[in-house]
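K.L.:
This is the structure alone, sequence omitted:
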C-alpha cells in the first residue's frame, strides 16, 4: 500500500500499526514529501524493525498525484503485482482493506473503496461537504460519461497490468483530480473498475490538505477532459456517417 504523507507525524505510526495488524502480509510504502514535522523520520524508525515497511523520501511537496506516481513507479520496479493507495489520516480504515483485496481477486483491474454506493457511508462530515462530494462525482459522471459512483475516492487497489496500460509516466495531474484521472484512464483502456462499499471517517488529528483552490483546479481539468471527450464523440459520429 502506497501512503503519501506531508506533515502526518500525528497519524503515521498509528495508521501503519493498524494496517500491519489488519493485513500482516501487506507491505507498506510511505512516500513523504520532505515533511518538516519529521514524518519521514518516524517511518524510517519503523522500517528498521519491520521489513514490511519502507519510506521513499521526496525533496519537495509537489502534490498528491506526483507522490502517488512516484510510489507506483518504485513499487512497479520492485516487482509488485497489486499496488494500492490510501490516506495516512485514518479516513480509509485498514480493517476494510480485505473488501478491496477480495474484489481484485475476483478479476477487477481497479478496485475503489466507495462512499457513494449502497453500503458505503461517511462519518463526521457536514452536509455541505457531502453535497460537494456527491455533486462533484455526479459532474464527473455526466461530463466524462463514466458510471463510477466515487471517482474521487482514494482508497484503491490497482493491478500491475492496469498501471502499465495507463502508462503512469504520461499522467500529469498532480492534485486530488489525480484520482478521477486514473479511473477515467483505466476505463478508456477497456479495463474493469469495481467499487466496494467503505465507511469513510473524517480525520481527527492534523490538517486536511484539501482546499478551495484544489477543488477549483480539479473542476477545471475535469471540464476540459469532458469537453475533449464530447468533441471526440462528435468526430467519431461524423466519421461513421461519412463512411
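P.N.:
Great, that's in hand. Owing to the predicted nature of the structure, the values given are computational and were not obtained by experimental measurement. Numbering: from 1, shown residues only.
K.L.:
C-alpha only now, for contacts and for neighbours.
P.N.:
Noted.
K.L.:
I figured residue 91 was touching residue 201, is that so?
P.N.:
Yes: counting by Cα atoms under 8 Å, residue 201 is a contact partner of residue 91 at 4.4 Å.
K.L.:
So for those two, which sits in the more crowded spot?
P.N.:
Neighbour tally, residue 91 and residue 201, criterion other Cα atoms under 10 Å: the higher count belongs to residue 91, 19 against 16.
K.L.:
What is the three-state secondary structure of that one?
P.N.:
Assigned state for residue 91: coil (three-state reduction, DSSP: H, G, I helix; E, B strand; the rest coil).
K.L.:
any idea how far residue 49 is from it?
P.N.:
Using Cα to Cα, to the nearest Å, one gets 26 Å for the distance from residue 91 to residue 49.
K.L.:
Equivalent analysis for residue 96, please.
P.N.:
Following Cα to Cα, the distance that separates residue 96 from residue 49 is 25 Å.
K.L.:
Pick out whichever of the two has more residues nearby.
P.N.:
Remark: of residue 96 and residue 49, residue 96 carries more neighbours, 18 against 9, as counted by other Cα under 10 Å.
K.L.:
what about the helices in this structure?
P.N.:
Assigned by DSSP state H, the helices in the chain fall at 12-22, 39-49, 64-77, 97-105, 127-144, 160-166, 177-188, 212-242.
K.L.:
okay, these in a markdown table with distance to residue 6 next?
P.N.:
Formatted as a markdown table, the entries for the helices of the chain read as follows, by distance: least, Cα to Cα, whole Å:
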| stretch | distance to residue 6 |
| --- | --- |
| helix 12-22 | 10 |
| helix 39-49 | 7 |
| helix 64-77 | 10 |
| helix 97-105 | 23 |
| helix 127-144 | 23 |
| helix 160-166 | 24 |
| helix 177-188 | 17 |
| helix 212-242 | 16 |
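K.L.:
let's bring in a second model and compare:
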C-alpha cells in the first residue's frame, strides 16, 4: 500500500511548481506528489516532467484543457484511490497552503478519519491576499 499523496492542481504555475514540490519534500520526504495540470501554456508540465526524470515520488496528470479546480481535485482523488494511497492531501501551487503544516496534519490523521485545515479557524490565516481575494475566498466557503 502506498502511504501519502499530495495533489497539486496547476494552471500556469511554472514559477511555483518546482519550489512547492521541493518544500513539500523538505518537510515530508516520504510523500508522493501528483500534479494535475490543466494544459498550462507556461511550461508547468515540462518542469514537472524534468523532476520526474530523477524523482519517483513526483507524478503528472496532464489534462486536455482548463477543466477547473474542482475536477482537478476529483481526478487526483480518483488517481489516489486507484493506487491505494492511505492518506491524501490537497494543496495549491501558489503557496496559499503552507507545506510546513503537513507534518502536523499527518500527526492529527493518526487519530482521525478526516483532518481539515481552514484559513478561517483560530490559528489559520492568509498572507499577502488582497481584500477582494479574501472576500471571494470567504464566499467560496459558504
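P.N.:
Received the coordinates, thanks. A quick note: this is a predicted structure, and the numbers were derived from the prediction, not measured.
K.L.:
Let me see the TM-score of these two.
P.N.:
The TM-score (TM-score structural alignment, normalised by the length of structure 2) is 0.88; 137 aligned residues with a Cα RMSD of 1.6 Å.
K.L.:
wait, residue 118 of structure 1 sits on residue 197?
P.N.:
Yes: with contact defined as Cα under 8 Å, residue 118 of structure 1 reaches residue 197; the gap is 6.8 Å.
K.L.:
between the two, who's got more neighbours?
P.N.:
Of the pair residue 118 of structure 1 and residue 197, residue 197 is the one with more neighbours under other Cα under 10 Å, namely 18 against 10.
K.L.:
Skip the chain neighbours and tell me the closest residue to the more buried one.
P.N.:
Once flanking residues are discounted, residue 197 of structure 1 sits nearest to residue 120: 4.2 Å by Cα to Cα, 6 or more residues apart in numbering.
K.L.:
Tell me which residue of structure 2 lines up with that neighbour.
P.N.:
When the two structures are superposed using TM-score structural alignment, residue 120 of structure 1 falls opposite residue 124 in structure 2.
K.L.:
How much space separates its match from residue 118 of structure 2?
P.N.:
Taking Cα to Cα as the measure, residue 124 of structure 2 and residue 118 of structure 2 are separated by 6 Å.
K.L.:
cool, and residue 59 of structure 2?
P.N.:
If you measure residue 59 of structure 2 against residue 118 of structure 2 using Cα to Cα, the figure is 26 Å.
K.L.:
Residue 79 of structure 2 now?
P.N.:
If you measure residue 79 of structure 2 against residue 118 of structure 2 using Cα to Cα, the figure is 24 Å.
K.L.:
So between those two, which is more surrounded?
P.N.:
Set side by side, residue 79 of structure 2 and residue 118 give different neighbour counts by other Cα under 10 Å, the larger being at residue 79 (15 against 12).
K.L.:
Alignment lookup: the more buried one to structure 1.
P.N.:
Per TM-score structural alignment, the equivalent position to residue 79 of structure 2 in structure 1 is residue 74.
K.L.:
Spit out the contact partners of that match.
P.N.:
Residues in contact with residue 74 of structure 1 (Cα atoms under 8 Å, 6 or more residues apart in numbering): none are found.
K.L.:
so how many other residues sit close to the closest residue to residue 222 of structure 1 other than its chain neighbours?
P.N.:
Once flanking residues are discounted, residue 222 of structure 1 sits nearest to residue 140: 6.9 Å by Cα to Cα, 6+ apart. Neighbourhood size, residue 140 of structure 1 [other Cα under 10 Å]: 25.
K.L.:
these two touch, right, residue 140 of structure 1 and residue 224?
P.N.:
No: here residue 140 of structure 1 does not reach residue 224: they are 11.3 Å apart, not a contact under Cα under 8 Å.
K.L.:
Common neighbours of these two, please.
P.N.:
Overlap between the neighbourhoods of residue 140 of structure 1 and residue 224 is empty, taking contacts as Cα under 8 Å, 6+ apart.
K.L.:
Excluding chain neighbours, what is closest to residue 52 of structure 2?
P.N.:
residue 58 (5.4 Å).
K.L.:
Equivalent analysis for residue 14 of structure 2, please.
P.N.:
Spatially, and ignoring its direct neighbours in sequence, residue 14 of structure 2 is nearest to residue 44 (4.2 Å; Cα to Cα, 6+ apart).
K.L.:
how about the one you found, what's its partner in structure 1?
P.N.:
If you follow residue 44 of structure 2 across to structure 1 using TM-score structural alignment, you land on residue 39.
K.L.:
Which residues are in contact with that match?
P.N.:
Each residue near residue 39 of structure 1 by Cα under 8 Å, 6+ apart is listed here: 5, 6, 7, 8, 9, 12, 32.
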